[in-house]
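Student: This is a predicted model, with the sequence first.
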Amino acid sequence: MWIAVLVLVVGFLAVATVTQLFGYRLGGTITVPVLAVYTLWEFVTLPVFLLSTVTAYVGLSLFRRRTLVYGRDELVAAILVGSLVPLGMFLILLEAGSAVGDVAFIGSILPGLAAYNYYRLDPELRRGDLLATVGLFVALFGLGWLLVSPDLVVRYGLATPPVLFSRTADVAQYRAAVVDRALVPVVVPRAIAVSLFAAGFALSEVFRERYGVRVGVIVPVLLALYLLANRWLLVMYVIAGVFAFGFAQTVHYLTLRYGRVLLGVTIAVAVSTVVPLSLTFPVERGLSAIFVGILAGVTAYNAHASPPIERRLVVPLQLAVFVPSLLVARLFGPPVDRGVPETLGPTTLAVAGLLLALSVATARVYVVRKPSDREVRSESVLSLEDRP
């Protein structure tokens, strides 16, 4: 786990630095570091990612030429098109009865993010951005490759929950640096997880359009699945998120850093807290703990970037997606290890209903309502033309 965290933290800080110095996007703040870890875990990830990214880029170009899509809708279109390739592979493997890796980019947002960021670049920056992206990926992959070694697995393989030292990690198998530890079970069937991601993504976009608040594309759904796996993962998310939010507020106040630079540094700080937290709490799912750190960093930055009145809606709207996702996931899979809820009895349903009602009520109280077109026109100087 500590190797994956190191690769990610170095990658996030490198992306922030390159963005600050040269203005490159590098496929998005999280894309290259997460891709490096994914590829170390499962080598097939890289060709799948490349094919998906090219597909998303071509699809986005066609959307731009034939429709009026722009702004946030461009990102949504790129993510949807970029998910077609891994989703198609998932269905083929499922039909063939083959196992699908945990990080096979099923419904992943990374190809769409990469395509969108590259498309949005000025043409004169694209060549340099592509070279920097490839260079950073090679450096991060090489760092992870060197650290996953037989010598280090003997000394530090069990210091943290195994991720790149796990038996399911391709790099560990290839480098003969495997930790002999039981594998963690799957929480819910893959098809159900993909469906939940799709529904959560759609609902998050509805909330963003309605309330103007960044809930996180798939943050609430992932948290629901993690709660079924181990309740301490949710505790880690809260602690890392609060710490990262305070960090983002402080850094912005002292340095005026903002945007992708502050986002990258905030995620790096959140992910770095995962190692001590995983040693404090009984957590065996190293990869899940790492993603909890990433989600906490993204949520912390989104809360920081939101206006104060809308910031109050981040947690309630996440709950509005989280609660139904948890109930649906629990219907199709029992909790494992230290996961909750153990049953869907009256108490669980009552608590879920109360949380959902409170989140909706809070959203109604604090929502900033936009004036209608009629109200805007009535207060505009243009309305004087209609007056006698």
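Tutor: That came in fine, so what should we check first? Numbering: from 1, shown residues only.
Student: switch to C-alpha atoms for all contacts and neighbour counts from now on
Tutor: OK.
Student: Now for R214: which residues touch it?
Tutor: S204, R208, N302, A303, S306, V314 (CA atoms under 8 Å, 6 or more residues apart in numbering).
Student: Over to A169?
Tutor: Counting by CA under 8 Å, 6+ apart, the residues that A169 touches are L40, W41, E42, V163.
Student: Which of the helices or strands spans A350?
Tutor: Assessed by DSSP states H and E, A350 sits inside helix 346-366.
Student: which residue packs closest to G27, ignoring adjacent ones?
Tutor: Closest residue in space to G27, ignoring its immediate chain neighbours: A114 at 3.9 Å, by CA to CA, 6 or more residues apart in numbering.
Student: need the contact list for that neighbour.
Tutor: A114 is in contact with L26, G27, G28, T31, T53, counting by CA under 8 Å, 6+ apart.
Student: Give me the distance between it and A229.
Tutor: 30 Å (CA to CA, to the nearest Å).
Student: can you pull the contacts of V178?
Tutor: V153, F165, S166, R167, A172 are the contacts of V178 under CA under 8 Å, 6+ apart.
Student: By neighbour count, which of those residues wins?
Tutor: Greatest neighbour count in the contacts of V178, by other CA atoms under 10 Å, goes to F165: 32 neighbours.
Student: State the distance from that one to V271.
Tutor: 19 Å.
Student: same thing with H304?
Tutor: Taking CA to CA, one finds H304 at 17 Å from V271.
Student: next one: V81
Tutor: 29 Å.
Student: about what we covered before: tell me which of H304 and V271 has more neighbours.
Tutor: V271 (28 against 20).
Student: Am I right that that one is in a helix?
Tutor: Yes. V271: assigned to a helix according to DSSP: H, G, I helix; E, B strand; the rest coil.
Student: Please name the nearest non-neighbouring residue to it.
Tutor: Counting by CA to CA, 6+ apart, the residue nearest V271 is G293, at 4.3 Å.
Student: Identify the residues contacting that neighbour.
Tutor: M236, Y237, A240, G241, I267, A270, V271, S272, T273, V274.
Student: try L358
Tutor: L358 neighbours (CA under 8 Å, 6+ apart): P316.
Student: try this one next to it:
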Amino acid sequence: MWVATLVAVIGLLSVGAITQFTGYRMGGSITIPVLAVYSLKNFVMLPVFVLSAAAAYVGLWILRRRTLIFGRDELIAAMVIGTAVPVVTLFFILQLGLEVGVVAFLGSILPGLAAYNYHRIKPEYRRNDLLASIGLFVTLTALGWVLVSNGYAREFGALTPPVLFSSTADVAIYKGVAVPIDPESVILSREIVAGLFAGGLVLSERLRGRFGVRVGIIGAVLLAIYALASYWLVILYVLLLALSFGFIQLSNYLTLRYGRVLLGVTVAVAIFAAVSLTFVVPIERGLSAFFTAILAGVGAYNAHASAPFERRLVVPLQIVVFVPALIVARLFSAPQPRGFPQELTLPVLGIAAVLWVAALGVAYWYTVSPPGEDEVLSASVLSEGGET
């Protein structure tokens, strides 16, 4: 995990610095660093990403010309298009007998994110932005390639939960330096994961539309999947979320940094803190801990970017997405020894229902329902008592 952490942290800080001094978007704050780790973990991810990002870019270009889509809807459309291509491609690869792992499906949001960001750039700057992104990706990939070596494997390969030194990492297999540690077992089938992500996206966007709060696109769903592997990953998320939120508030206050720069630095801090906590927290799934840190950093930024009144709704609304995702995931998979819930008993379902209703109730309690069109019309001085 330490190699993936080093590559990601250097990448995130580099993206922040480049963005600060040049204004380049670099495909998003996390895209290039995470893609570098993905590509080292599974070589097939790079061509799949390029194909998917191109499809998402063209698809979004067509939608912008043919429809009135704008803002958040552009991001969602780009992610849907960008996700469809890698999912279909990876399923086809699986039919050929090649193994890509569920991790490849988790990165399917990156192409849409990159396409959306490049659409936000003025045409005259896109070439330089793309070249800077490619240069950083090559640098990070080369760094990871050098660090995953026989010498480091003997001394530090098992120092932290393995990610790029694991027996499922293509770079470790190719260089013959995989550490003799059992690989992470599959939690859920790819079909169920894809279905959960789709359902989580719909529910998250409905909640955002109703309450105006950034819940996160796949964060709560992915955390629910990880909960089946180990409750320590959920504890890790809570710790990192609190730490990241404290850091981002303090950093913004002291430096006045904001936006993509602040997001990238916060995620870098969360990842670094995660690898540090693996020395004291019994976590064996290095890649899961890596993504848990990313989720916590992004979640902290979403809370920071929300208005103070709406900020208190972030956690309750994440619970609204997390609870049903956890129940559905448990229906289709048996938890690992440290996962939860071990059994879907009536008391467990009752507690889940109470928690879900309470979280949703808190959200409604703190918000005011907007009036409907009929109410606005009837109260208007121009409506003459409701007549048009």
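Tutor: Good, I have the coordinates. The structure presented is a predicted model; accordingly, all values stated were derived computationally and were not measured.
Student: Buried residues of the helix or strand harbouring the residue nearest to G27 of the first structure, list them for me.
Tutor: Using DSSP H and E, A114 of the first structure maps to helix 110-120. Neighbour counts over helix 110-120 of the first structure (16 or more other CA atoms under 10 Å) mark L110, P111, G112, L113, A114, A115, Y116, N117, Y118, Y119 as buried.
Student: show me the contacts for the residue nearest the centre of the first structure.
Tutor: Most central in the first structure under CA atoms, centre = their mean is L295, positioned 5.5 Å from the mean C-alpha point. Residues in contact with L295 of the first structure, defined by CA under 8 Å, 6+ apart, are V219, Y237.
Student: Adding neighbour count and secondary structure, write the contacts of R214 of the first structure out as a markdown table.
Tutor: Converted to a markdown table, these look like this (neighbours: other CA atoms under 10 Å; DSSP: H, G, I helix; E, B strand; the rest coil):
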| residue | neighbour count | secondary structure |
| --- | --- | --- |
| S204 | 24 | helix |
| R208 | 16 | helix |
| N302 | 19 | helix |
| A303 | 24 | helix |
| S306 | 16 | coil |
| V314 | 21 | helix |
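Student: Show me which of those is closest to A14 of the first structure.
Tutor: N302 (20.5 Å; CA to CA).
Student: The closest one corresponds to which position in the second structure?
Tutor: Alignment note: N302 of the first structure maps to N302 in the second structure; criterion TM-score structural alignment.
Student: that's a strand at P161 of the first structure, yeah?
Tutor: No. Going by three-state DSSP, the assignment for P161 of the first structure is coil, not a strand.
Student: Verify the contact between it and E284 for me.
Tutor: Yes. Counting by CA atoms under 8 Å, P161 of the first structure does reach E284; the two are 5.5 Å apart.
Student: list the residues that contact both of these two?
Tutor: With CA under 8 Å, 6+ apart, P161 of the first structure and E284 have common neighbours S278.
Student: Grab the two from the contacts of G293 of the first structure that are most spread out in space.
Tutor: M236 and I267 (14.2 Å).
Student: Between those two, point out the one with more neighbours.
Tutor: I267 (30 against 22).
Student: Nearest residue to the aligned residue in the second structure for M89 of the first structure in space, please, no chain neighbours.
Tutor: Using TM-score structural alignment, the partner of M89 of the first structure in the second structure is T89. If the residues on either side of it in the chain are set aside, T89 of the second structure comes closest to V48, at 7.3 Å by CA to CA, 6+ apart.
Student: and the one you found, which of the three is it?
Tutor: V48 of the second structure - assigned by three-state DSSP - is helix.
Student: Repeat that for V69 of the first structure.
Tutor: coil.
Student: where's the closest residue in space to it that isn't next to it in sequence, which helix or strand?
Tutor: Closest residue to V69 of the first structure apart from its sequence neighbours, by CA to CA, 6+ apart: F63 at 6.7 Å. Taking DSSP H and E as the criterion, F63 of the first structure maps to helix 45-66.
Student: Give me the mean deviation of that helix from the second structure.
Tutor: By mean CA distance after the TM-score superposition for the first structure, the fitted helix 45-66 of the first structure averages 0.4 Å away from its aligned residues in the second structure.
Student: Show the subsequent helix or strand relative to that helix.
Tutor: As the chain continues past helix 45-66 of the first structure, the following element, by DSSP H and E, is helix 72-82.
Student: buried set for that following helix?
Tutor: So for helix 72-82 of the first structure, counting by 16+ other CA under 10 Å, buried means E74, L75, V76, A77, A78, I79, L80, V81, G82.
Student: contacting residues for the last one?
Tutor: Looking back up the chat, that one is G82 of the first structure. S52, T53, T55, A56, S108, I109, P111, G112.
Student: hmm, back to that, so the host helix or strand of the match of M89 of the first structure versus helix 45-66, what angle?
Tutor: T89 of the second structure belongs to helix 72-95 when assigned by DSSP H and E. Counting by axes from the mean of the first three to the mean of the last three CA atoms, to 10 degrees, helix 72-95 of the second structure points 140 degrees away from the direction of helix 45-66.
Student: pretty sure G385 of the second structure is touching A379, no?
Tutor: Yes. At 7.4 Å, G385 of the second structure counts as touching A379 under the criterion of CA under 8 Å.
Student: thinking again about what came up before, any idea how far L223 of the first structure is from the residue nearest to V271 of the first structure?
Tutor: Relative to L223 of the first structure, G293 of the first structure is positioned 11 Å away (CA to CA).
Student: ditto for G297 of the first structure
Tutor: Taken as CA to CA, the span from G297 of the first structure to L223 of the first structure is 14 Å.
Student: Same check on T29 of the first structure?
Tutor: 21 Å.
Student: which residue ranges form the helices in the stretch 201-350 of the second structure?
Tutor: When secondary structure is read from DSSP state H, counting those that start in this stretch, the stretch 201-350 of the second structure shows helices at 219-227, 231-255, 259-277, 286-305, 308-311, 314-331, 346-365.
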